[in-house]
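A.B. asks: With the sequence up front, the predicted model follows.
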Amino acid sequence: MSQSPAGELPDTSRLLRAEQRGLRLAIICRTLVVGAAFLWVGSSWVAFGFYPNPLVFGVLGAFTAVGIAHAAVIGTRFDRWWMKYAIYTVDILGICAVFAFLPLVQGETVPQILAFRAYGIYYLFPLIAMATLSLSPKLVLWAGGVAVAGWFAAFFIAISDLETTLSWSDLTPGATRADYEALFLSANFIGRGNRIEETGFLMIATLILALAVLRARRVFMAQVAAQAEREQIAATLGRYVPEAIARRLIDDPSALVPQERHAAILVMDIAGFTAYSAGRPPTEVIENLNDFLSGCAEEVSRHDGVVIQFTGDGLMASFGAPIDSDHPEQDAVAAGRDLLLCAKQAGFSIRIGLAAGPVAAGSIGSSDRQAFTVYGDTVNRAARLEAHAKVLGQSVLMDAGVSGKLAGETPQLLGQQQLRGLADPVPVFTLPLKVSD
């Protein structure tokens, strides 16, 4: 996953790709709208006898060509950040220019202000709405700002050739219906207040749409961050976590947050590994060790355990952390049995220490490199039991926390034992583990 500078949202490249796809979709919608406008003007000509200025068809055709050209370069090396602003500026000002300069009817002298009264600002709303598809609040605000400025510019151009202008302020108190009709139907009526009102609503809609796009971007980046966290979990646990367990961790990322958990810890070491390595080629030793530890990791995973780390010629596994378990002690003992079988088949002799109790579990490390670990007295006790198994000549030693949870089993108490590194003696148990081929 790409890294982002401090303070910025992660992986902006994904957002850029989403913006490009959205912008392309906006251009497609724009082309469809222009096509619909072309059909509407043409059908009005045929069906209703309304003869528009032929230049309208040229303008619509030019808009279509510009849109197709822009869609072709989006995401390519020819794409530039300013192009989307330019095409929306051209579209919006082009529509405004139609209202300002293009006569309503060919061959007739009709005041251009009637274009504002016959049609309206709603022709600009689809362009601003389509800008939201780009996921760029700046583009939405730009489109709205250009629309307001362009609409007022077109309005003032349209009224510039009028010798006198009328507006609602020209009505006197107590005006009659005839006065209203005379004012509104006059060719000199410009409705300045209407223009202010409609551009105000356009700007309000623009601000709302920009805010909606901004929220959509934040939701998108939150999803990207969540995906990055899931990828970090997978990278932290590595290939020693079974797929089912990894999926559970991905669904619940809080499992990796440092916390105290109840768990059973298994520490395993190969007995006599130094003697085994002597006289054998290093490549053979490493290959055999890798094969054995790989099989051990699979057995641990099969019992819902997690290999926390490999310790040279052994490993440490956790049951109950970070994955919850109703019976971590029984899982650990079952895994121990299977590890003894793996060792027998590989020609190794192993010692296992098992301890249960509270552990501190979670991810530790720097922002660039982290690892999941467990630590605490329970972990230390499991390691001491594994080492003490050599003193007692046993394959498996466990503490009271493990032995007390083995339903149907009869652990053998070996008495109070002084484990290296611990201040007080602790009760130690062993369990005859039958290992068959």
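C.D. replies: Good, I have the coordinates.

A.B. asks: Every contact and neighbour count from this point should use C-alpha atoms.
C.D. replies: Noted.

A.B. asks: who's in contact with Tyr375?
C.D. replies: Tyr375 is in contact with 359-361, counting by Cα atoms under 8 Å, 6 or more residues apart in numbering.

A.B. asks: and here's the other structure:
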Amino acid sequence: MPGRPDQSSAEEALAGAERKGFRLAVIGRTGALVAFAFFYLTLYAFPNNVYVAGVLLLAAAIGLIPLRLARSRFERTARFALFALDAAAASAILAFAPLSSGGDVPQNLVFLSSRTEYFYVIVAASILALSPALVIWTGLCAVIGLASATAWIMLGMERIVSLGDLPSSPSRDDVFAVLLSPYFLGIPVRVIEGLVILLVTCIAALAVHRARNVVRANAAGEVERNRIQRIFGRYVPPQVAEQLTQGGQLAPQLRTASILFADIEGFTRLSETLPPERVIRMLNCFFGAATAIIDERGGVVVNYIGDAFIAAFNAPLPADDHPDRAVNAARDLLSLVSEQVFEGHQLRLRIGVATGPLAAGTVGGEARHTYTLYGDTVNLAQRLEALNKDFGTDCLISGSTFDGLHPVCLDAVAMGTLQVRGRERSARVYALSGQTRHSSVR
């Protein structure tokens, strides 16, 4: 069904984000619990400090178990269980951990401390797992835990003094008598705390939901971008397709580059003897092998023109040694056609290589663009390819290409300074050594 690959990729991306986020939450939780344990050990009196610290360290160790269940069928269950355990632990601290080891301090006064704030820390940690359901679960566990701790404390009280015991217009003494009573338990305040935890939970879950949508959109966009790039890369150089899909257009370039123009000799006569489908298969087979050679040498096949193609070195991909790369690619292409047959036929190539300034970029109308090269260097490469007919050679290179070659590549034969058709200026021309077939003009 359409869209299913995108959905699958998005879900995989979300699962990975959840897993990384939960791991971060566990690491943060472990560090916080260890810090709290040492806090209780140093600031509270013995033996309560040891009891509380021991419980905290045990909870820290238990929290590491879900990390061992990653990618198992119990992975999600372990996450829910861990945050439920944290909420239960915070509730137990609220209900059972004494305020002081020095006497029988009423447990209801625990609400005067900051222990209820532990619930907010637990809810905040659950956000890292990027699961709205987990956030809501954690918030509900916190509220249930707060309510359970409050109910447990109420059951242990002889009587309860609450804000409802204040008169309609309480005096200062009335307020002090209620708020400072050892039996005071602000039930409305506890209700408000529970509602605030639920509100924070809902806001956090909504934020996580929006974050998940962003992850889905990014994953779907990446899949679509790769799909377009794969399709688009069939018609333009893959490197150009990548830049186009990222930026929408390719910035114009003006640089010195080496151009290779290759054409199949006698292709018209050959194609007249073959069915069209065999001609296409032969071209596809040859172009596939030739493109692989150009790619391996660091060039880019810019365009296929009938039975010919044009490749660029140092445009759009940078390559400082572009003359060497272009000439070596020409040698490889000539070796390819001498050693391999395509659809049962041996092919021969004529190649022209020129080096010089050129302009490169995307051109076209509003609805359609193409990547192309402009300049005298491009024209010279084409003219040199055609000039092979006159010299009986397979590959001619320009003087500027020859001048840019590394010394180990200087195995070329000077053909003289020639007036190339279509150019006002003459050009020094060289033939690759060993590539001259015969000296007579055909």
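C.D. replies: Received, thanks. Worth saying up front: this structure is predicted, and the values here are computed from it rather than measured.

A.B. asks: for the longest strand seen in structure 1, which positions count as buried?
C.D. replies: Assignment by DSSP state E gives strand 349-365 as the longest strand of structure 1. By 16 or more other Cα atoms under 10 Å, the buried positions in strand 349-365 of structure 1 come out as 349-363.

A.B. asks: so which of the contacts of Tyr375 of structure 1 comes closest to Phe63 of structure 1?
C.D. replies: For those, the minimum distance to Phe63 of structure 1 (Cα to Cα) is 62.0 Å, reached by Ala361.

A.B. asks: In three-state terms, how would the closest residue to that closest one other than its chain neighbours be classified?
C.D. replies: With Cα to Cα, 6 or more residues apart in numbering as the criterion, Ala361 of structure 1 has its nearest non-adjacent residue at 4.4 Å, and that residue is Val374. With DSSP: H, G, I helix; E, B strand; the rest coil as the basis, Val374 of structure 1 sits in strand.

A.B. asks: Pretty sure Val374 of structure 1 sits against Ile364.
C.D. replies: No - assessed by Cα atoms under 8 Å, Val374 of structure 1 is found out of contact with Ile364, at 9.8 Å.

A.B. asks: For the longest helix anywhere in structure 2, give me the average deviation versus structure 1.
C.D. replies: If you go by DSSP state H, structure 2 has its longest helix at helix 187-232. Helix 187-232 of structure 2, aligned to structure 1 and superposed, deviates on average by 1.4 Å (mean Cα distance after the TM-score superposition for structure 1).

A.B. asks: so where do the strands sit in structure 1?
C.D. replies: 259-271, 305-310, 314-319, 349-365, 370-375, 396-398, 412-417, 426-430.

A.B. asks: if I look at Thr56 of structure 2, how far off is Val26 of structure 2?
C.D. replies: Check again: residue 56 of structure 2 is Leu, not Thr. Applying Cα to Cα, to the nearest Å, the value for Leu56 of structure 2 to Val26 of structure 2 is 14 Å.

A.B. asks: Please tell me how far Tyr304 of structure 2 sits from Val353 of structure 2.
C.D. replies: Tyr304 of structure 2 is 16 Å from Val353 of structure 2, by Cα to Cα.

A.B. asks: Looking at these two, which is more packed in?
C.D. replies: Taking other Cα atoms under 10 Å, Tyr304 of structure 2 and Val353 do not tie; Val353 has more neighbours (34 against 15).

A.B. asks: Assign a three-state SS to that one, would you?
C.D. replies: strand.
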